[in-house]
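Q: Sequence first, then the predicted structure:
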Amino acid sequence: MSTARMSASVHDFLLSLPDDHPLQITLRTYSLALSLSLGPALLSFISSPKARSRGFIRGLTSIVRRELGVTAFSFAITAAVGGGSALQALWRTLDAHQADHVKLRKEGHEGQGRLRALLSRLSSLSPAQKAFISNALSSFVAIMLMQARRRSHQTRKADIPWTVPITPPSSSVMGRTSATLDLTLLLVVRAFDAMAQKVVFHRTGDETDEARKQRQRITTKLDAFAFWASSARIMWCFFYAPDRLPRSYLKWINSLANIDDDLPRALRGIRTGELSYVTGAAPQPNPAAILSQRLGHPASWGNFGLVPAYGGSAALAAWKTLGVTSRGPVGGIPCEIVHGSLGTASCSKNAGLRGIHAFFEALALYLPVHFLPILLTRPHTLLAYPTILKTLLGVVRSASFLSTFVSSIWASVCLTRTVFLARFFPGISHDFYDGPFGCIMAGCLACGSSIWIENGRRRGEMALYVLPRAIRACLPEQWLRSGGRSVYGLERLAFTFSLASLLTAAVHQPETLRGLSRWTLSFIVNGPNAALWKGRHRRTPPKAPGQNGTGMPGREPNGLQKDAEQDNVQLLQ
């Protein structure tokens, strides 16, 4: 048989299978997982001169071999999803076999044994319970595979802010966190959200329109609160505990905020007491003095022994001696240093320029995010002016959210240490105003409120995106880096339970999923006719009403199908 004929036969065989066949699910899972892990790795390698300097072919081969390995993310996650589906199919076969034996026993042809009794009890479980057990077994195998991975070198993934850190450098040695921790937290948050949608909001597929609207109003408020709280924690860690955040995430935040590296160092010095306006203490080298010189100002402007610690008339005299004309009766280092490379003494101008810079950075980020779903689902609508206008307005709205997020931090900092509080309360030292509970805390608490600018559906996705990072930043660092059995044991349990819950919900309670969870799992479990590929040509015969492609009773599309079409279009808008 020729290669072309064999390929055509395999193609026809695959098309003859129902979309929810284990083999179809396995192929879709592996293709999607491989694109998420191999794509960013190749992009990072190609764009990194340092990585290419070691040999292009050698580096490329190493990356491909690594991502195609048994312990790689793509294979492990396929083992979880495809393995769970295969176990469920095997369980259905055993149930059918058991039913035949029960029929024979009733006719007096066979007795009841212990194994048969056990199989009978297992057969009495509900389909959702059987699915969860199957998915839990395969998910546990997946986490064990990923945690068994050992690498001494890894080409770093591309620093794309919406990319999940799927295969970070793995190690279980002392002093390093688990390689799969970020992925586990992401799954935990998504699984908890699905449970909350079911238990707290009683979300069902046949809920009324009024109940759906009421649930969405409550959900969007909780999403906004979750985003606000998570953003406050993440930004606080950005200034004071950057090692608690992923490196690519830190780099992205810094590119948007455009902050000089010496400024966070000075802030951390004030927090630890190494830098103090009151005592004049300063390490050598002094990051504030270095920053002042690099910006073209005298080093004395960053000298904590010369800069006034308090406001009032004493501050006016000190600034006159130092030659600072923009500070007035306020202590603390001049805003020219805090504002950094923008080179302006005006607080309002600084916040505005920061916002404009972040706006254009966000435009480059959100243009593909908003237009890609339309290109995949209904590209012909881009020829219509209303569609283009609506999408562009969505891009501007999202960019405005991110711009406001950045500018509100700077505005809050200056309002606290220069414009408002420091002027009205000059007796409080700038060790407080420039400390962790002063201007930085004000900025961290203010920035998350910008989420209300975003589209309601995107608020939820943004909250689910930042929440795992906020949880990671709250976990005890010493415990995470201990490498103890309790760390890995709890993570394995959390990973297994969360992924099994999500995979089970995708089939038996899909209405509890939303956003990227619904999109991804709908495509994996239901096939290319679901999610963004809905309406694609099929060669398989239509399913009978009430069947899910496996001969088992299934859910009708009901409210899920109605919500899914809206989610697919508005998910990232």
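A: Perfect, I can see it now. Residues are numbered from 1 along each chain as shown.
Q: Please count neighbours and contacts with C-alpha atoms only from this point.
A: OK.
Q: what helix or strand is the residue most central in space within the chain on?
A: Centroid check for the chain by Cα atoms, centre = their mean gives Y465 as the closest residue, at 3.4 Å. Assigned by DSSP states H and E, Y465 belongs to helix 456-474.
Q: List the buried residues of that helix.
A: Across helix 456-474, burial judged by 16 or more other Cα atoms under 10 Å covers 456-473.
Q: try stretch 486-504
A: Neighbour-count burial for stretch 486-504 flags 487-488, 491-492, 494-504 (criterion: 16+ other Cα under 10 Å).
Q: Specify which member of these is nearest to T219.
A: For these, the minimum distance to T219 (Cα to Cα) is 19.1 Å, reached by L502.
Q: rewinding a little: how about residues contacting the helix holding Y465?
A: For helix 456-474, contacts defined as Cα atoms under 8 Å, 6 or more residues apart in numbering pick out 182, 185-186, 189-190, 219-220, 223-224, 226-227, 230-231, 233-234, 237, 244-245, 451-452, 515-516, 567, 570-573.
Q: immediately after it, which helix or strand?
A: Following helix 456-474 in sequence, per DSSP H and E, is helix 477-480.
Q: Report all helices and strands that the helix or strand following that next one contacts.
A: Next in sequence after helix 477-480, counting helices and strands by DSSP H and E, comes helix 485-508. Packing partners of helix 485-508 (3 or more Cα pairs under 8 Å, 6 or more residues apart in numbering; DSSP states H and E): helix 127-147, helix 181-199, helix 515-526.
Q: sorry, back to before: tell me which entries of the contacts of helix 456-474 lie within helices.
A: Among these, the members falling in helices (DSSP state H) are 182, 185-186, 189-190, 219-220, 223-224, 226-227, 230-231, 233-234, 237, 515-516, 567, 570.
Q: Please compare the first structure with the one that follows:
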Amino acid sequence: MTMSMTASPTSPRSRSLGQGLPLVLRPVLRAYFLGYASSTAPRVLTLLLLHLSRRRKNIIDEKPEDCFLPSLLRILRGGVELQRFPTFCAALVGGSTLLEAHTTAEIVRTSRYVSFKNSTVKVGYLLHISQYIITKSNILRLARWLSTFIAAWYSLRLLQSKKSEAFIDHVSYATPNGVALRPIQFAGRTMDLTLFAITRAVDVLVGELWAQRRARRVASGRWTKFEELASTLSDSSIFASSCALIMWAWIYTPDRLPRSYNKWIKSAAAVDQRLLLALRRMRFGEIKYGLETGQAHVLQGMCKDYNLPLDYGDPVKSIPYPCEVVHMGVGKSCEKHALSRWGNSFLWAFSTYLPLNLILTLRNPSKKRFKQTLESSARSSAFLGTFIALYYYGICLARTRIGPRILGTSTPRCQQIDGGICIGSGCVLCGWSVLIETAGRRKELGLFVAPRALATLFPRRYLLENQCRETIAFAFSTAVVFTCVGERPERVRGLFGKLLRGVLV
């Protein structure tokens, strides 16, 4: 959505911005323009929607600094600060291209002739003698990789140098004059960016190795249907496994997800927070079936609100909790609850996707594009509705349909099911709703959620002394991706690959 509101880096308008600059400097301008647009446009749009909402509700700002125009100017000025994302993009792309251009020029200049024992010998002969162990193309490839590695290192360090209060703790310690506070700075502000780079580098390397393997086996006639199925389902598998990690973290460790992402999942799931609290306490042993732990009030409040017997929320009297509590007033049937979830989620998503897609269609309206917009919005809404329905139905399958038949109905088994197995079942099922989407969308969605899934496996804050490891991982991964854009641009998949080719090529 952000990119649709700005000029594409491959469009004539964006390219014309750098026509007056030397060829080697044009990627810098395109990178800065793209970084500025992607970092400021979402914030401007959010501010605009909030302002319109407040105007509709006749809410008048009491403080001048909360007015629309000053806030807009703060956002626009903030984007041009040195330690922000646009400068990072320009430093990364500009540094890699300029270093590569300089290194390439040196290689071309010195590769024409080499002085050897007072005689001038063409390098080509030396390469031929060494049987092309060191070829000019490999040297250029190494130069590109090293140039990007250096640029990525220093550009990420630029972002990391900006201090944030969210990554500073104050620890008290005793002094001769009393107790004082000592600030301790943590790292991790750029973790999401690093994981994105790692995901893309792994996708490039694994994709290239798999393509080579496929070519060899097809040529030898040994390519099997199982391997073809694995290729077809690879993006869906990435999405499903990533969503399983994300949804598990959303239930039990929500602090491992970005705040905005956590908030969006909460809006889409439309779940009573008391139910989430009960599931977490069941997982960590604060609520135990058959044992009075003083936690009955957590779900009994829900039961009262949804006109259910209060005993349904008592872990001593209800072993396990009836699924009606999970259904939140829809009824006893798990299937009816799943269908209800699907319908509500579809309408919620359709009311969001359709207006946004229609805005894009207005740029070049036609009957065919309008029909495609409706189909695309309906497909994406069905995907999200199925995702949510499968998640909740997976929980019910483990709690009442399949779990008790396999594990039994004893109190310890009920504790085990509600302590994690039911959530795991929903997490495993929900991501396969991506099969509703087209192959292109499955690819984009898989690459979108994979870094967020990896983030659930790492702390969002860590000791500053270990920041060098993250910087090395980012620089190495970025160098792999940029080198691949130069050598095999089609290997960097999806919209990101198109954007990167538009900036670099």
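A: Cool, the structure landed. Just so you know, these numbers come straight off a predicted model, no measurement behind them.
Q: Out of the helices and strands packed on helix 485-508 of structure 1, the one nearest A422 of structure 1 is which?
A: Minimum separation from A422 of structure 1 across these (Cα to Cα) falls at helix 181-199, 39.8 Å.
Q: Now that closest one on structure 2. Mean distance?
A: Per the superposition on structure 2, helix 181-199 of structure 1 and its aligned residues are separated by 0.9 Å on average (mean Cα distance after the TM-score superposition for structure 1).
Q: which residues in structure 2 does that helix match up with?
A: On structure 2, the counterpart of helix 181-199 of structure 1 by TM-score structural alignment is residues 191-209.
Q: Next, the buried residues of that stretch.
A: 191-192, 194-201, 203-205, 207-208.
Q: from those residues, which is closest to F88 of structure 2?
A: For these, the nearest to F88 of structure 2 is T194 (13.1 Å; Cα to Cα).
Q: mind checking the SS state of the alignment partner in structure 2 of E274 of structure 1?
A: In structure 2, the residue matched to E274 of structure 1 (TM-score structural alignment) is E286. Using DSSP: H, G, I helix; E, B strand; the rest coil, the structure places E286 of structure 2 in coil.
Q: What of the one 4 residues further on?
A: Secondary structure state of G290 of structure 2, per three-state DSSP, is coil.
Q: Was I right to think it contacts S410?
A: No - with contact defined as Cα atoms under 8 Å, G290 of structure 2 and S410 do not form a contacting pair (10.6 Å).
Q: of those two, who's got more company?
A: Set side by side, G290 of structure 2 and S410 show more neighbours around G290, with 16 against 12, by other Cα atoms under 10 Å.
Q: How about the more buried one, nearest residue that isn't a chain neighbour?
A: What sits nearest to G290 of structure 2 in space, not counting adjacent residues and going by Cα to Cα, 6 or more residues apart in numbering, is V316, at 4.2 Å.
Q: Over to A338 of structure 2?
A: A389 (4.9 Å).
Q: so the one you found is in which element?
A: A389 of structure 2 belongs to helix 367-396, assigned by DSSP H and E.
Q: mind listing what's buried in that helix?
A: Within helix 367-396 of structure 2, the residues that count as buried by 16+ other Cα under 10 Å are 370, 373, 376-396.
Q: Drop anything exposed from the contacts of helix 456-474 of structure 1.
A: The neighbour count (16+ other Cα under 10 Å) marks 182, 185-186, 189-190, 219-220, 223-224, 226-227, 230-231, 233-234, 237, 244-245, 451, 515-516, 567, 570-573 as buried among these.
Q: The longest helix belonging to structure 1 vs structure 2, average distance?
A: Using DSSP H to assign secondary structure, the helix with the most residues in structure 1 is helix 73-106. Following the fit onto structure 2, the mean deviation recorded for helix 73-106 of structure 1 is 3.3 Å by mean Cα distance after the TM-score superposition for structure 1.
Q: now the angle from that helix to helix 515-526?
A: 50 degrees (axes from the mean of the first three to the mean of the last three Cα atoms, to 10 degrees).
Q: So which bits of the following helix or strand past helix 73-106 of structure 1 are buried?
A: Where DSSP H and E defines the elements, the next helix or strand beyond helix 73-106 of structure 1 is helix 114-123. Along helix 114-123 of structure 1, these residues count as buried under the neighbour rule (16+ other Cα under 10 Å): L119, S120, S123.
Q: Just to check, I134 of structure 2 is in contact with H128?
A: No - using Cα under 8 Å, I134 of structure 2 makes no contact with H128, being 9.5 Å away.
Q: In TSV, list the helices and strands packed on helix 485-508 of structure 1 along with distance to K50 of structure 1.
A: Below are these laid out as TSV (distance: least, Cα to Cα, whole Å):
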stretch	distance to K50 of structure 1
helix 127-147	27
helix 181-199	26
helix 515-526	34
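Q: Out of these, the one nearest I63 of structure 1 is which?
A: helix 127-147 (16.1 Å).
Q: Which other helices and strands does that closest one contact?
A: Looks like helix 127-147 of structure 1 contacts helix 73-106, helix 485-508 (3+ Cα pairs under 8 Å, 6+ apart).
Q: Find me the equivalent region of it in structure 2.
A: Going by TM-score structural alignment: helix 127-147 of structure 1 matches residues 140-160.
Q: can you check stretch 81-94 of structure 1 too?
A: In the comparison with structure 2, stretch 81-94 of structure 1 aligns to the range 93-106 (TM-score structural alignment).
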